[in-house]
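Novice: Generate coordinates for the sequence data below:
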Amino acid sequence: MAPVRNYHIDTSFSSLPVAVLFLNGRLDASNCSEVHRVFSELLRQSTSIVIDCTELEFLDSSGLGAIVSCLRKAIEAGGDLRLSGLSNNVALLFELTKAQRLFSIYNDSTAAVASFNPLKPE
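Specialist: Reported below is the predicted structural model:
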């Protein structure tokens, strides 16, 4: 019997040169390496990246570490990483570990993507 995958990763690009990485299901020690791999591929295409956590049901300390590592990689590449759509449970982990201080966090990926636009509407 094949192992059951408890996560799904998808990506898209917006009209701005911003990549969006969608996390679904669980992010834990069992799949952090896949997130690192996909993030590194995205970083070659865009240094402005949003991780959309709207469908992320579970995040443990390994998953949090993976997201912080992604932020570090983005900054080292001269870019930035924004988060969006944190559920109450995921947001609580960020608050308890004070990791929310490291990130710009938005309610949805549309707002997070728009935050990369240096031109503000008048």
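Novice: rest of the way, CA atoms for contacts and neighbours
Specialist: Fine.
Novice: Gly65: how many residues sit nearby?
Specialist: Neighbourhood size, Gly65 [other C-alpha atoms under 10 Å]: 16.
Novice: To compare with the earlier structure, here is another sequence to fold:
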Amino acid sequence: MELVATQEASGILTIRLDEEHLDAGNVKDFKEAMAPLLEKADRIVFDMSRLTFVDSSGLGALLACLRQTHRGKGDFKLCEMPRPVCALFELMRMHRVFNIHETREDALRAFA
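Specialist: Below you'll find the predicted structure:
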């Protein structure tokens, strides 16, 4: 599982998943890779630009990330969501649960 994490000057952690799918086949690896990042940061922007497909397992893993950051009084924002993935989020009404931004810069500004 390839995650690219960058600590911004503002203290916000940006994470990009360099995979095309987040599904039952790789969700376990995703959770394991995310765990140490979620422990060290309470403000996270998750870049979804490379994703082309997310299934219910992947959606559940993202919800777990959101819950963990909220428990620590932080926030977990999504950005750069491709249209097919966005359609799934809207179908499942997850666009009401997650804070979704068109660009990474928009998501970073939303923390201000």
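Novice: Let me know the TM-score between chain one and chain two.
Specialist: Between these two chains, after superposing, the TM-score reads 0.91 (TM-score structural alignment, normalised by the length of structure 2); 111 aligned residues with a C-alpha RMSD of 1.3 Å.
Novice: In terms of helices and strands, where is the residue nearest to the spatial centre of structure 2?
Specialist: Nearest to the geometric centre of structure 2 sits Phe46, at 3.5 Å (C-alpha atoms, centre = their mean). For Phe46 of structure 2, the host element (DSSP states H and E) is strand 43-47.
Novice: That strand aligns to what range in structure 1?
Specialist: Taken onto structure 1 by TM-score structural alignment, strand 43-47 of structure 2 occupies residues 48-52 there.
Novice: chain center to that stretch: distance?
Specialist: When C-alpha coordinates are averaged (C-alpha atoms, centre = their mean, to the nearest Å), stretch 48-52 of structure 1 and its chain have centres 5 Å apart.
Novice: Have a look at how far, on average, it is from structure 2.
Specialist: Its matched residues in structure 2 lie on average 0.6 Å from stretch 48-52 of structure 1 after superposition (mean C-alpha distance after the TM-score superposition for structure 1).
Novice: who does the helix ranked longest in structure 2 touch, helix- and strand-wise?
Specialist: Counting residues, the longest helix found in structure 2 (DSSP state H) is helix 56-71. The contact analysis (3 or more C-alpha pairs under 8 Å, 6 or more residues apart in numbering; DSSP states H and E) places helix 56-71 of structure 2 against helix 27-40, strand 75-79.
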